[in-house]
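J.: sharing a sequence plus its predicted fold:
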Amino acid sequence: MVRYSSLVIIFFAFLFPNDVEASIVKKSKSGICHDENSPYYARTKSFLTFNSIQSCLESGGRLPKSQGKPSGKKQFVPDKIPQHLAGKDEYSRNKFGNGWADEDGDCQNSRMEALISQSLVEVRFKSNKMCKVVSGKWISPFTGDTIFKASEIDIDHVVPLSWAWKHGANKWANEKRVKFANDPANLLSVESSLNRSKGDKGPDEWLPPKNQCQYILRFQRVYKSYELLIASAEAAKLAVIQKTYCGKDS
């Protein structure tokens, strides 16, 4: 955090009025962080100064209801997801394929393959056809608890399908959406109750009871690998959440 006295600000504002205003983020007395895109930026006269929205938030500040683009230059994130890319069309599960895919045609769909690969012991199948898993040994990444019955497990999409739809997947080809819905990198064997309580929420609205940092980092890896879009206000929230649970150097 960098603080400037009123005289210094006035002096530099006189010399470079546009550059000085655009280079700082103002934290008002009420604790709201305003960058140059905030409608209240010019009207905020009593404030502490920061060099980025993120540093202002990390000091205990909060975003205004109408958030503009952060002044940091390191990475571009849009103020809002562009309307031609945002998932304004109605989401439905079948936009990502009709359930779990069996791409190699071996009768084991992607749910079963996730159960097989994530079990700590050899799984047991319902029949000799080896299509449906009924038991194994899974350690839930959400709680650390052990689960033995496949019927008690949901396969969680780390980045929920509905969340992806709203962040650009509505413009993908059908093949890419099916791939995303069945990508092992996006699948976790977890308790059914927790998967359903999560729903389509991102990390800014829901985190598991344990292993929050690992979950946050995996969420980020998946959405970045698929180049999903995220607005600046949401990105700022996620950055604060990551620092809270993962530490400064994550």
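T.: Now that the structure is in, tell me what you want to look at. Numbers count the residues shown, from 1 in each chain.
J.: only C-alpha atoms from now on, for both contacts and neighbour counts.
T.: Fine.
J.: contacting residues around stretch 170-185?
T.: Stretch 170-185 is contacted from outside by 85-87, 89, 95-97, 100-101, 110, 114, 157, 161, 164, 169, 186, 222, using C-alpha atoms under 8 Å, 6 or more residues apart in numbering.
J.: select only the buried ones of the residues you listed in ChimeraX?
T.: To isolate the buried members of the contacts of stretch 170-185 in ChimeraX, using 16 or more other C-alpha atoms under 10 Å:
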select :85,86,87,95,96,97,101,110,114,157,161,164,169,186,222
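J.: for Ser225, see how far away the nearest residue to Val159 once chain neighbours are set aside is.
T.: Excluding the flanking residues, the one nearest Val159 by C-alpha to C-alpha, 6 or more residues apart in numbering is Phe219, at 5.8 Å. Distance of Phe219 to Ser225, computed by C-alpha to C-alpha, to the nearest Å: 10 Å.
J.: looking at these two, which is more packed in?
T.: Neighbours were counted for Phe219 and for Ser225 using other C-alpha atoms under 10 Å; Phe219 has more, 19 against 8.
J.: I figured that one hits Asp156, correct?
T.: No: taking C-alpha atoms under 8 Å as the definition, Phe219 is not a contact partner of Asp156, at 11.6 Å.
J.: ok, and what's touching the longest strand anywhere in the chain?
T.: Ranked by residue count under DSSP state E, the longest strand found in the chain is strand 133-139. Residues from elsewhere that reach strand 133-139, judged by C-alpha under 8 Å, 6+ apart: 112, 115-116, 118-126, 145-151, 189.
J.: measure how far that strand is from the centre of its chain, please.
T.: Taking C-alpha atoms, centre = their mean, to the nearest Å, the mean C-alpha location of strand 133-139 is offset from the chain mean by 28 Å.
J.: same check, this time on stretch 11-31
T.: Stretch 11-31 has its C-alpha centroid displaced from the chain centroid by 31 Å (C-alpha atoms, centre = their mean).
J.: which residues of the chain fall in helices?
T.: Per DSSP state H, the chain carries helices over the ranges 6-15, 17-23, 53-58, 110-118, 161-166, 174-181, 192-198, 212-225, 232-246.
J.: for these, give me a markdown table that also has distance to Glu205.
T.: Converted to a markdown table, the helices of the chain look like this (distance: least, C-alpha to C-alpha, whole Å):
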| stretch | distance to Glu205 |
| --- | --- |
| helix 6-15 | 38 |
| helix 17-23 | 31 |
| helix 53-58 | 17 |
| helix 110-118 | 25 |
| helix 161-166 | 12 |
| helix 174-181 | 21 |
| helix 192-198 | 9 |
| helix 212-225 | 12 |
| helix 232-246 | 10 |
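J.: want to compare, so here's the second one:
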Amino acid sequence: MARSSWATVWVALATVPLALTAGCGTDEDQAPRDDAETRPSADPRALPGLPDVDSAREQLAALTVAEPASMDGYSRDRFPHWSTEDGCTVRQQVLQRDGEDVRVDDDCQPTSGTWVSPYDNVTVTEAGEVDIDHMVPLANAWRSGADEWNDDEREEFANDLTRPQLLAASARSNRAKGDQGPEAWTPEAEEFHCDYGRAWTAVKHHYDLTVTDAEGDKLGEMLDTCG
């Protein structure tokens, strides 16, 4: 995770007579407008909080290597999602962030747009057919340390928009990935392996989650693709 640059988008918006709000909610003081508005889009491969390669290598070296913990007590309900902020759910925010020419209604729900899944380069044109993937799957996190967190901490992890933990992906690729680590599943799009390795490492490092030997080795291989 070619898109139009932010500068181009804002120049285009400047020519529109009615100002568009930057937030997710509606502005009652605005003049009447259509029930949808266009949101500026970013490159879905430009994940937030993605470390540079050297930093990722340092983070990988600092991770604790351990065998996976038991799945006893695991449930997706132990990771509450999706949270809502300013009238938009986290899912809706990721759809807006990762899509191109995304239009939303007054409830912040995308009504049109285009999403290119970085896992397999599949283009999706219906928001309902886009999955929001947890880079480090919830079950994987449970097995690597999240079983000891409280539910508030797990909710923060499951809704993290600050780090490279959430991205829009095709349903096919997301479901093929499941809860597997990079030692068992890697994106079909090889050009995304560098970012995938950096993102996975960054999330595990920030949340002090463990990795297995095989997982760590595979992450190192993925970082080697960065050049």
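T.: Here it is on my side, so go on. Just so it is clear, the structure is predicted and the values come from calculations on it, not from any experiment.
J.: need the contact list for the residue positioned nearest the centre of the second structure.
T.: By C-alpha atoms, centre = their mean, the second structure has its centre lying nearest to Leu166, at 1.8 Å. Counting by C-alpha under 8 Å, 6+ apart, Leu166 of the second structure makes contact with Val94, Ile132, Asp133, His134, Met135, Asn159, Asp160.
J.: and those as a markdown table, adding distance to Asp224 of the second structure?
T.: Formatted as a markdown table, the contacts of Leu166 of the second structure follow (distance: C-alpha to C-alpha, whole Å):
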| residue | distance to Asp224 of the second structure |
| --- | --- |
| Val94 | 28 |
| Ile132 | 27 |
| Asp133 | 24 |
| His134 | 23 |
| Met135 | 19 |
| Asn159 | 29 |
| Asp160 | 27 |
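J.: most widely separated two among the residues you listed?
T.: Spanning the widest gap among these are Val94 and Met135, at 12.9 Å by C-alpha to C-alpha.
J.: identify the contacts common to these two.
T.: Counting by C-alpha under 8 Å, 6+ apart, the residues touching both Val94 of the second structure and Met135 are Leu166, Leu167.
J.: distance of Val77 of the first structure relative to Ser189 of the first structure?
T.: The gap separating Val77 of the first structure from Ser189 of the first structure is 32 Å, by C-alpha to C-alpha.
J.: likewise for Glu21 of the first structure?
T.: Taking C-alpha to C-alpha as the measure, Glu21 of the first structure falls 50 Å from Ser189 of the first structure.
J.: ok, the two, which is more surrounded?
T.: Neighbour count, other C-alpha under 10 Å: between Glu21 of the first structure and Ser189, Ser189 has more, with 25 against 17.
J.: burial count for the closest residue to that one other than its chain neighbours?
T.: Among residues not flanking Ser189 of the first structure along the chain, Ile155 sits closest, at 4.8 Å (C-alpha to C-alpha, 6+ apart). Close neighbours of Ile155 of the first structure, defined as other C-alpha under 10 Å, add up to 19.
J.: ok, the one 5 residues further on next?
T.: By other C-alpha under 10 Å, the residues close to Pro160 of the first structure number 20.
J.: could you find the closest non-adjacent residue to it?
T.: Leaving aside its sequence neighbours, Pro160 of the first structure sits nearest to Asp200 (C-alpha to C-alpha, 6+ apart; 5.2 Å).
J.: just give me the match in the second structure for the one you found.
T.: Counting by TM-score structural alignment, Asp200 of the first structure lines up with Asp179 in the second structure.
J.: any idea how far that match lies from Gly216 of the second structure?
T.: Look at Asp179 of the second structure and Gly216 of the second structure: by C-alpha to C-alpha, they are 16 Å apart.
J.: the two: who's more crowded?
T.: Using other C-alpha under 10 Å, the more surrounded residue of Asp179 of the second structure and Gly216 is Gly216, with 22 against 18.
J.: aligned partner of that one in the first structure?
T.: With TM-score structural alignment as the criterion, Gly216 of the second structure lines up with Ala235 in the first structure.
J.: identify the residues contacting its match.
T.: Contacts here follow C-alpha under 8 Å, 6+ apart; on that basis Ala235 of the first structure touches Val77.
J.: hmm, try it at 7 Å
T.: Ala235 of the first structure sits next to no residue when contact means C-alpha atoms under 7 Å, 6 or more residues apart in numbering.
J.: now it: how far from Gln54 of the first structure?
T.: Using C-alpha to C-alpha, we find Ala235 of the first structure at a distance of 9 Å from Gln54 of the first structure.
J.: of the contacts of strand 133-139 of the first structure, which belong to strands?
T.: Among the contacts of strand 133-139 of the first structure, the residues falling in strands (DSSP E) are Arg124, Phe125, Thr146, Ile147, Phe148, Lys149, Ser189.
J.: from what I can see the last one touches Asp154, true?
T.: Yes: applying C-alpha atoms under 7 Å as the test, Ser189 of the first structure and Asp154 come out as touching, 6.1 Å apart.
J.: and Leu229 of the first structure, how many neighbours?
T.: Neighbour tally, Leu229 of the first structure, other C-alpha under 10 Å: 21.
J.: wait, Ala12 of the second structure
T.: Neighbour number of Ala12 of the second structure under other C-alpha under 10 Å is 10.
J.: again, but for Glu221 of the second structure
T.: 14.
J.: need the contact list for it.
T.: Contacts of Glu221 of the second structure by C-alpha under 7 Å, 6+ apart: none found.
J.: next, work out how far apart it and Gln59 of the second structure are.
T.: Separation of Glu221 of the second structure from Gln59 of the second structure (C-alpha to C-alpha): 14 Å.
J.: try Gly181 of the second structure
T.: Distance of Gly181 of the second structure to Gln59 of the second structure, computed by C-alpha to C-alpha: 17 Å.
J.: more neighbours: which of the two?
T.: Using other C-alpha under 10 Å, the more surrounded residue of Gly181 of the second structure and Gln59 is Gly181, with 22 against 18.
J.: can you count the residues close to the closest residue to that one other than its chain neighbours?
T.: In this structure, Gly181 of the second structure finds its nearest non-sequential neighbour in Glu215, 6.6 Å apart by C-alpha to C-alpha, 6+ apart. Counted by other C-alpha under 10 Å, the residues lying close to Glu215 of the second structure total 17.
J.: can you give me the separation between Glu215 of the second structure and Val11 of the second structure?
T.: Glu215 of the second structure sits 44 Å away from Val11 of the second structure, going by C-alpha to C-alpha.
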